[in-house]
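# sharing a model that was predicted from the sequence below.
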Amino acid sequence: MTDCHAGAVRYQVTDVDRAVAFYTEHFGFRVVRRPGPAFASIAKDALTLWLSGPNSSGARPLADGTRQEPGGSNRIVLQVRDLNACVASLRTHGVQFRNTAEEGPGGRQIQAEDPDGNPVELFQPAEGSGFPAATGGGSTG
């Protein structure tokens, strides 16, 4: 087995300043590292996001020439205590959503989009679902 540990989730973004503002203002992330205008590392609890702008080394084309672009379906999940309150607050700030809230056996979820179209799932676990309850301050936990 390779000796490794969890590192971070990298999101490709078109404007690092805008992405940092989005995650810090709406979800309470804090800036961990900001070595230059093309990259920022931000964190909340045990989750670290690497925000790579178009001029960062993490955004260079792949070996086959494919450009790394924002968006897609892979996503981070932020657990919230009150999904309705969280969605209402984000809507007042102009945050866009990919879908309406859906309910499954584990709880309710909806997908918001950051300013570059990267999905952010907001998840409120159902009582008795086996998922731990969201903790911390604010509606995003």
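Looks like it came in fine. Residues are numbered from 1 along each chain as shown.
# can we go C-alpha only for contacts and neighbour counts from here?
OK.
# neighbours of the closest residue to residue 69 other than its chain neighbours, just the number please.
Of all residues not flanking residue 69 in the chain, residue 12 sits nearest, at 6.0 Å (C-alpha to C-alpha, 6 or more residues apart in numbering). Neighbourhood size, residue 12 [other C-alpha atoms under 10 Å]: 23.
# just checking, residue 12 touches residue 75?
No. Applying C-alpha atoms under 8 Å as the test, residue 12 and residue 75 come out as separate, 12.0 Å apart.
# state the distance from the residue nearest to residue 69 to residue 18.
For residue 12, the distance to residue 18 equals 12 Å [C-alpha to C-alpha, to the nearest Å].
# list the buried residues for the helix ranked longest in the chain?
Identified as the longest helix of the chain according to DSSP state H is helix 16-27. Buried residues in helix 16-27, counted by 16 or more other C-alpha atoms under 10 Å: 16, 19-23, 27.
# now render those as JSON lines, adding distance to residue 39.
Output for those, formatted as JSON lines (distance: C-alpha to C-alpha, whole Å):
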{"residue": "16", "distance to residue 39": "6"}
{"residue": "19", "distance to residue 39": "10"}
{"residue": "20", "distance to residue 39": "10"}
{"residue": "21", "distance to residue 39": "13"}
{"residue": "22", "distance to residue 39": "15"}
{"residue": "23", "distance to residue 39": "14"}
{"residue": "27", "distance to residue 39": "19"}
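# next up, a structure to set beside the first:
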Amino acid sequence: MKSLIAAAAGLGLLAASPVTAQPATAPAAATPPRIIMLRFFVADIARGEAFYAKVFGMRTVQKLGEGVRIMVFPGSQSPGIILIQSPVEKTMNGSFIIQVDDLNDTLTRVAANGGKLKNTKFEQKMGSEIGRSSHFYDPDGNEIEVLQMSPAKK
């Protein structure tokens, strides 16, 4: 784990200062918590890396040995994902929600690249927009929800 944290810090994804205990209520001037990266366990690192590159356009920014990849979304340094090849990946699945421009196109790419569609459908007005989403599993069983926001029709 120490090498993952050091690698993330080297990429500018983590602050260089050490973690210290915080009081029960952080002062108002404190930097708010934020997600640095998401961790997913996969059975086949090459397959996982190819899946996220083809579906979301992610790129690998660092390889840590044979079984770990740090990937980022297009045009971004952070947050990204860490893929870790593990023999117990089926018991260590993750999940996240990602906003996309075209829900149907994304689901087509998911199915074409080994993902399993759950065919869930969600649609709700959210302020002046309509949110539509669906869930799928990547080839290693990690659940992802893709969300498309569109202007609400008047």
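Thanks, I have it. A quick note: this is a predicted structure, and the numbers were derived from the prediction, not measured.
# rewinding a little: mean distance, the helix or strand just after the longest helix of the first structure to its aligned residues in the second structure?
The helix or strand immediately downstream of helix 16-27 of the first structure is strand 30-36, counting by DSSP states H and E. Superposed on the second structure, strand 30-36 of the first structure shows a mean distance of 0.9 Å to its aligned residues (mean C-alpha distance after the TM-score superposition for the first structure).
# picking that back up, and which of the buried residues of helix 16-27 of the first structure is nearest to residue 68 of the first structure?
residue 16 (15.1 Å; C-alpha to C-alpha).
# so that closest one touches residue 49, yeah?
No. Using C-alpha under 8 Å, residue 16 of the first structure is not in contact with residue 49, being 11.8 Å away.
# OK, contacts around the counterpart of residue 47 of the second structure in the first structure?
Alignment note (TM-score structural alignment): residue 47 of the second structure maps to residue 18 of the first structure. Residue 18 of the first structure sits next to residue 115 when contact means C-alpha atoms under 8 Å, 6 or more residues apart in numbering.
# so how many other residues sit close to the nearest residue to residue 101 of the second structure once chain neighbours are set aside?
Nearest residue to residue 101 of the second structure, sequence neighbours excluded (C-alpha to C-alpha, 6+ apart): residue 148, at 5.8 Å. Using other C-alpha under 10 Å, residue 148 of the second structure has 19 neighbouring residues.
# equivalent analysis for residue 113 of the second structure, please.
17.
# and what of residue 9 of the first structure?
Other residues close to residue 9 of the first structure by other C-alpha under 10 Å number 13.
# distance check, it against residue 43 of the first structure.
Residue 9 of the first structure is 10 Å from residue 43 of the first structure, by C-alpha to C-alpha.
# and for the two, which residues touch both?
residue 49.
# which SS class is residue 39 of the second structure?
Following DSSP: H, G, I helix; E, B strand; the rest coil, residue 39 of the second structure is assigned to strand.
# kindly indicate whether the closest residue to it other than its chain neighbours is helix, strand or coil.
Once flanking residues are discounted, residue 39 of the second structure sits nearest to residue 82: 4.8 Å by C-alpha to C-alpha, 6+ apart. Three-state assignment for residue 82 of the second structure (three-state DSSP): strand.
# please say which position in the first structure residue 82 of the second structure maps to.
Checking TM-score structural alignment: residue 82 of the second structure goes with residue 50.
# show me the contacts for that match.
Contacts of residue 50 of the first structure (C-alpha under 8 Å, 6+ apart): 8-11, 39-42.
# just the buried residues of the residues you listed.
For the contacts of residue 50 of the first structure, buried by 16+ other C-alpha under 10 Å: 11, 39-42.
# turn those into a markdown table, columns for secondary structure and distance to residue 102 of the first structure.
What follows is these, written out as a markdown table (DSSP: H, G, I helix; E, B strand; the rest coil; distance: C-alpha to C-alpha, whole Å):
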| residue | secondary structure | distance to residue 102 of the first structure |
| --- | --- | --- |
| 11 | strand | 24 |
| 39 | strand | 34 |
| 40 | strand | 32 |
| 41 | strand | 31 |
| 42 | strand | 28 |
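# between the residues you listed, which is nearest residue 120 of the first structure?
Nearest to residue 120 of the first structure among those, with distances taken as C-alpha to C-alpha, is residue 11, at 10.9 Å.
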